[in-house]
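Asker: What shape does this take:
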Amino acid sequence: MRQRRPLLVFLLAMLLGGLGAQPGYTTVETTSAKARKFFETGMRLRFNRHFPQALEQFEKALKADSRFVDARINRAGVLAVLGELEAAEAGFEAVLELAPQYDPEVYFDVGLVEWRLRKFDEAALHFQQYLDSPADSERRRASARKFLADARFRAEALRHPVPFEPHNLGPAINTPRDEYLPSLTADGKTLIYTTVVNGQEDFFVSHWKDGRWERGRPLEGINTPMNEGAQTISADGRLLIFTGCNRPTPLGRSRCDLFYSEFRNGKWTPVAFLEGKVNTRAWESQPSLSADGRTLYFASDRPGGRGGSDLWVSQRLPDGTWGEPQNLGDSINTAQGDEQAPFIHPDGQTLYFISDGHPGMGKDDIYFARRRPDGSWGKAQNLGYPINTEFNEGPLFISLDGRIAFFGSDRTDFPGAQGRMDIYYFELPEKARPRPVTYVKARVHDALTGEPLIAEVEFVELGKRQTHAHAQTDEQGTFLVTLPTGANYALNVSREGYFFYSENFALEGYQGREQPFELDIPMQPLPGASGDGETPPPPIVLRNIFFESGSATLLEASLVELQRLLKLLQDNPELRIQINGHTDSVGTDADNQTLSENRARAVYDWLVEHGIAPERLRYKGFGETTPIADNDTEEGRSRNRRTEFQILN
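Answerer: A predicted model of the protein is given here:
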C-alpha cells in the first residue's frame, strides 16, 4: 500500500517548520520512532492483506501519537476494507478535521465509504471536494466525476421514487428454469422469449388466447444444439432476428453475430446469416427491429465506438441487405461504460436501453431517449428508482400503447417468482412512455371469389406526403402495420388486375386507442380481369379525398389519392368512370345537393386538368340521399361525407 504524501504539501510543511510554525498533526517523517515502527509494520501487513493485524498496528501507532495523520488515514482505509463503514467514515472525517489539505485522496476515500453507506448527499460533497483539489490522477478524477454524477442522481431518485409494481407473467411462461428477454408481436398475441434448457439457451413461444398466455413451447425450426438468444420479432411476426455465438459464418467463426429466419407457409425458414454490413468479427448482439422493418438497432464493441459496447443503427437497403451501421452518438453512448440491449418502440421516436455509463443507481440501469426533430437523439433519461436499483436491471420491451413494460429479472424481492430468473411486467411511469401506437390488421381477398390475394400495401403520412410503411400481404392475404398516433394516414392496397383500395386513419390528436383497426378488404377486379364482364363493380370509395369545410375546394392532402386515381386511368385507357359526391345530413337538402355536386365536379376538373379526356369522365352529386353509416354520430357522418367513383359501361 503506497504512502500518499503530496510533494507540494510536504515542502510547505518543511518551509513552515523552518519558520517555526508547527502543524496540528505529525507525519511519518515527524512522528515518534515508536509510532513509526508500529505504522511500518501495519503497512507491511496491509500490503499482504492481513487486515485485522494491520488495524491493530495502526491503532498502536495512534496510541503512541494521536496526531499521526498517516496512521489515521490507513486505519480508516482498513476499516473500510473490513466492512466497518461507520467507523471508517468517522476515521476519514477525523483526518479531514485534523489535516484538511494534507492528502486530497482522503476526500475520494470518504466519498466511497459514504457511497456504500447510501449517504449520497455527503458522498457527492466529498467527491466534489476531491475534484476541486489539486489531485492530478486523471484516471481517479474520471472515476470521481462518475461517482459524483451517480451520487447526485441517487440522492434525488431516492427522494422521488417512481411508481413500480412488478407482476410475474405466471407459470405458463415462468418455470424453475431461467426465462428472460421477452419480445412480442405488435398485436400482443405472440410472445417469444429465451429460456435455459439443460444449460443451453433456446427460444420458447407462447400465444395469448382466451385472456391468458398458453404454456410456452420450443420454437420449432430455430433452436439448435447451440445457444440462441437476444432476439427481436417484427411487428407482424414474420421476421425473427437473433444472436448466435461461436458459429461458422461467412466471416469465419466469430464471437457473436446476428442471424434471421422468416415465417412462411406456417413454418420458419432455415436460419441464415444477416446479410450486409452489420456483422463483423467483433461482437454484435441484442438486435431491435423498427416497426416498419427498415431500421435495425443493435449493440456492438466494433472499432469506432465511444466506449466498450455501444449502440449502433443500420438501414435496410433496397436489395434487402443491411447498410453500414452508424454509431448513435454521445447522447446515448458513453466513453466510460457499456450501452446494451436497445429497444426501439414502434413510435419510432423512443429508444430504451441499459447502460452503466450514464448517471444511475448502480450497475446496469435502464434509460430512455427521444428522437429530436432533426433526427438526433436527446439526452438519456434514467427510468428512476425503484425500477433501477443497485442490481443489474434487464432489458425492456414496451407494449404498443406504451403503458406496459416487460422484462426479465432475478430479483428475489419480486412477488410470485417461479425460478431464478422470471419474466415480469409493470406499468411504465407517464414520463417514460412513448407516443401511443395502434395497428392495422387486415385480410385482403378477391371481392368475387373470396380467395386471399398477395397485394402491395402502402401507408402514407398525409401531412408529410411521405411513405410511412410499405408491406406485402402473406399467403393468407393478411398484413399488420403499426401507426403512431399524432398523424393522419392514407392506406392504399394495390394488385395488378384490380382496382386499388383506400382507407383513411385520422390519428392526429389521438392520445391512444383501446382497439386496433381490423379490416376486411375486398379487391374489385378490373373489367375483364375476372372473366365476368357483365356486372360492373359497386362504387369504390376514395377515402383520402378532402375538402375545406363546407366547400368544394380540394385540400393538399388529397393529392396522394388523386394521383392514384389518375394513374389508374392512365394505365387503363379504356376505363370510363363517374365521380360521385355525397354529404352527411347536416344542413338543408338543397345545400347538401349543391355541395355534393360541386365536390364531384372538383375531382372531375382536377383529372381533366391532368390530361384525362372529358369524354371518359362524368360527375354527379347525391347530397345526403345515399348514406352508408348512421348520421347520428360524428364517425358515421364522417363516413357519409365521401367521394367515390363507379365504372361506366
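Asker: from here on, contacts and neighbour counts on C-alpha atoms
Answerer: Will do.
Asker: Off-centre distance for the particular helix or strand that has F459 in it?
Answerer: Assessed by DSSP states H and E, F459 sits inside strand 456-461. Centroid separation between strand 456-461 and its chain, computed with C-alpha atoms, centre = their mean, to the nearest Å, is 24 Å.
Asker: could you check the angle strand 456-461 makes with the next helix or strand after it?
Answerer: Counting by DSSP H and E, the next helix or strand C-terminal to strand 456-461 is strand 466-472. Interaxial angle, strand 466-472 versus strand 456-461 (axes from the mean of the first three to the mean of the last three C-alpha atoms, to 10 degrees): 160 degrees.
Asker: by contact count, what packs against strand 466-472?
Answerer: Counting contacts by 3 or more C-alpha pairs under 8 Å, 6 or more residues apart in numbering; DSSP states H and E, strand 466-472 packs against strand 456-461, strand 478-484.
Asker: what about the nearest residue to P429 once chain neighbours are set aside, how many residues close to it?
Answerer: The spatial neighbour of P429 that comes closest, neighbours along the chain excluded (C-alpha to C-alpha, 6 or more residues apart in numbering), is P163 at 6.4 Å. Residues near P163, counting by other C-alpha atoms under 10 Å, number 15.
Asker: let's see this one next to it:
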Amino acid sequence: MKKSLLTLLSLGILANVQAQIRRPLGPPVNSPQFNEYAPSISANNKTMIFETDRAGEGKWELYYTTKNEKNKWTPPKPIVNINKVASENDLIGGPSISYDGKTLFFFSSFDGGQGDMDIYHSTWDGTDWSSPKPVGNNINTKAYEGFPSVSADGKTLYFIRDNFSKRKDKALCYTIWSSKKQEDGTWGVAEKLPAPINGDCEKSPRIMADNRTLIFSSVRKDGVGGFDLYQSFQEDDGTWATPVNLEYINTEEDDQFASVSAAGDLMYYYTAGDIYTVTIPDKYRKYKLVTVDGKVIDAITKQPIATKITSKSNNAKEKAISTVVDANGLFSMIYRVGSKYDLTTSPLNDYFPYRGSMDMSTAKETDNIEKNIELIPKKIPYQFQLLDKETKAILKDPKVKVMDVETKQLLDVKVEKEIATVTVEIGKQYKFAANALGYAFFSRAFKPDTADVFKDRLKKVPLAILKKDAVVQLQDITFETGKAELKPESNEELDRLVSLLEGNQTIKVEISAHTDDVGNDDSNLKLSEKRAKTVVDYLTTKGIKVDRMTAKGYGETQPLVPNDTDENKAKNRRVQFKIN
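Answerer: Have a look, this model is predicted:
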C-alpha cells in the first residue's frame, strides 16, 4: 500500500511557467537526497510545514521550518509529537496550517482510524504541537479522506473523499467536500461541493485567505496534461464560479499541491522532489490581501489575554472577520488592501471591550504590519509615596487609607519600600488620606479613568512638617451658600484634624477661612470670620480645648490664584489651619 500512496504524492509540476519565474527554496528546506512535498504556509509567512521522506526507511513525516530575523528559512525540524504516533508503514501527509498558526490539519493512516486515510488535527501550545486527534466522524468515514485545507476564519474545512471507485486515465480520482465548524467547536456533517467544482476527477483543494477563492487539481477537457490546477471564486450568493485553468503553472505533468501565501501573491508548490515558488499574475487575483500580526495584551502588565477579535469592513459586501485568540495572545488577521475595518473584542469580566480601527486603504500586500491590541483592565493599581514638603525626602512608615465613597469601605493597602499600593476600579469615586509621624495629614478625592492606565500612577504626596507657621489646606470643607453652616460632608476632614490635635497636645492652630471675590469686601470678610468660628466650634465639640485654637477670617484678601475662572474661584474658597 505504501508504494501506491507514494505514487499518489510523487507528482511533478511546472516544467514551463510561461514567463513566470519559478524559484527553488533551496537549502536548508530543499535537500538533494530527500523529497519535500505539499508545503503549507502560515498567514504571517513565517512558518512552513511540509511532508518529507528525510527520516529515511521509507517514512513520510511532517517537518516544519520558520524564518529567522533575517527572513531566511531555518533548518527544518520534525514535528515529533505527530510523527511518533505513526507505525512503521503509516503515511503522514497533506499538512494545512491554520492562518493563525495555531492548528495543523493533516491526513494519515494511523492505527484505529475510520478508513484507509483519516484527517487529524494538532494544536500549538506556544512551544510545541500537541498529540494528534481525529477531526470527528462527520468528516472521517470508512472511505478515503485527505488533503485538508482550513479557511482563514477557521470556520470551514475542505478536503477530498473517495473510496477509489472512480478512475480516470489510470489516476485515482476524488471529490471535494467541506464541513462547517459548529458552535460547540466540533465539525458538522460534511457536504460535497456542487458543480462546477466537482466534475469527474478532483484533488488537493486549497482555500485562499479571502475564504472565497479555491484552488484545486482536476482532470478536465481544457486541461494541459493529467491533473491541472484550477481556481474558482465563491460568489456573494454562495455559488461557485466556473473554474479557471491556471495556465501560467499547468504543464503536461500532474500539477498539484499548491499553497498560496496569505497575501495571495506567491504560490508554493512541489516539483522534481523540491519546493518551489512562483509569483501569481494579477489577473488571477480578485483581491489583494495583507496580513496583520499582533498580540492581545493587558495594557498595564503586558501579559497576553485570550479573547475574540472581530473586524467589520466598511464594505457592506465584505463579511466580518473573526479570530479566536488563545492564552498566548497571538493573532494573525487577513485584510483586503483598500478597505477600512472597525475592530472589537469580545466582552471579558476583567477588561473593557476594545474598540479600534484598521485602515488598509493605503496598505501594500508586501507590508509586514504588526499591531498589538492593549485591553484596559477594569481594576488598576495606584501607588502613593509620601514626601517631606520642603526637602522632598521620602517619609518612612507611611500611613495611607483609601475609601470607596459609595460603599464607605476601606480598601486593602499594602506598603512595601515606603510605597503604598492599592487596587482601584476605573470609574469609581475614592477618597485618599495619608499621614506620617511628625507631619500633617493630606487628603484628596480621586476618580480613576481609562487615561490613568497610560500614565504614571505613582502619586508623590507632599506632607507639611508640624512646625511653627506650617499651613495645611483642608479638603471638602463646604458650607451652605452665603452662610456659615457646615455641610455634613465636612465632618470627615475635620475629624482628621481632631485626630491630629489629639495626637499632638502641644500644638496650637489658627483656623482661617477665605472667600472668592464675588460680593463686596466687607460681606466676604464677615462671612469668612463666621465660617472660621463655625469650624472652631465643631472642633470644640470633639474635645479640642478652645484655648488651642484661634478663628480668623480673611475674606478675599489672600487668594491662592486669580479669581478669573469658576475653577480658580473654587480654589480660593477654602479653610486651612496654620500652626502657631
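Asker: among the helices and strands packed on strand 466-472 of structure 1, which is the most enclosed?
Answerer: The highest average neighbour count among these, using mean count of other C-alpha atoms under 10 Å, belongs to strand 478-484 at a mean of 24.
Asker: With structure 2 overlaid, how far apart is it on average?
Answerer: Here strand 478-484 of structure 1, set against structure 2 after superposition, deviates by a mean of 2.0 Å using mean C-alpha distance after the TM-score superposition for structure 1.
Asker: hmm, back to that, what span of structure 2 lines up against the strand holding F459 of structure 1?
Answerer: The aligned range for strand 456-461 of structure 1 in structure 2 is 308-313, by TM-score structural alignment.
Asker: what's the average distance of that stretch to structure 1?
Answerer: Using mean C-alpha distance after the TM-score superposition for structure 1, the mean distance for stretch 308-313 of structure 2 is 2.4 Å.
Asker: quick one on the thing from earlier: nearest to I387 of structure 1, out of the helices and strands packed on strand 466-472 of structure 1?
Answerer: Nearest of these to I387 of structure 1, taken as C-alpha to C-alpha: strand 478-484 at 26.0 Å.
Asker: for that closest one, packing partners?
Answerer: strand 437-446, strand 466-472.
Asker: ranking these by burial, who's on top?
Answerer: Buried most deeply of those, by mean count of other C-alpha under 10 Å, is strand 437-446, with a mean of 21.
Asker: quick one: it aligns where in structure 2?
Answerer: Residue span in structure 2 matched to strand 437-446 of structure 1, by TM-score structural alignment: 289-298.
Asker: Touching the matching stretch from outside, list them.
Answerer: Outside stretch 289-298 of structure 2, the residues that touch it by C-alpha atoms under 8 Å, 6 or more residues apart in numbering are 43-44, 209-210, 262-264, 303-307, 325, 329-337, 363-377.
Asker: Average offset of it relative to structure 1?
Answerer: Counting by mean C-alpha distance after the TM-score superposition for structure 1, stretch 289-298 of structure 2 comes out at 2.0 Å.
Asker: Might you calculate how far that stretch sits from the centre of the chain?
Answerer: Worked out by C-alpha atoms, centre = their mean, stretch 289-298 of structure 2 lies 7 Å from the chain centre.
Asker: cool, stretch 184-204 of structure 1 as well?
Answerer: For stretch 184-204 of structure 1, the distance to the chain centre is 19 Å (C-alpha atoms, centre = their mean).
Asker: Next: stretch 570-580 of structure 2.
Answerer: 49 Å.
Asker: now swap in stretch 328-337 of structure 1 and tell me
Answerer: 16 Å.
Asker: Which residues does it contact?
Answerer: 306-313, 339, 355-358, 369, 377-380.
Asker: Leaving out sequence neighbours, find the closest residue to Y99 of structure 2.
Answerer: According to C-alpha to C-alpha, 6+ apart, the nearest residue to Y99 of structure 2 is A43 (4.6 Å).
Asker: picking that back up, are any of the contacts of stretch 328-337 of structure 1 buried, and which?
Answerer: Neighbour counting with 16 or more other C-alpha atoms under 10 Å marks 306-313, 339, 355-358, 369, 377-378, 380 as buried within the contacts of stretch 328-337 of structure 1.
Asker: quick one: contacts for the residue mapped onto E145 of structure 2 from structure 1?
Answerer: In structure 1, the residue paired with E145 of structure 2 is E284, using TM-score structural alignment. By C-alpha under 8 Å, 6+ apart, the contact set of E284 of structure 1 is 243, 256-258, 278, 298-302.
Asker: ok, the residue nearest to E284 of structure 1 when sequence neighbours are not counted - how many residues close by?
Answerer: Spatially, and ignoring its direct neighbours in sequence, E284 of structure 1 is nearest to S300 (4.5 Å; C-alpha to C-alpha, 6+ apart). Burial measure for S300 of structure 1: 27 neighbouring residues, criterion other C-alpha under 10 Å.
Asker: Many thanks, we can stop here.
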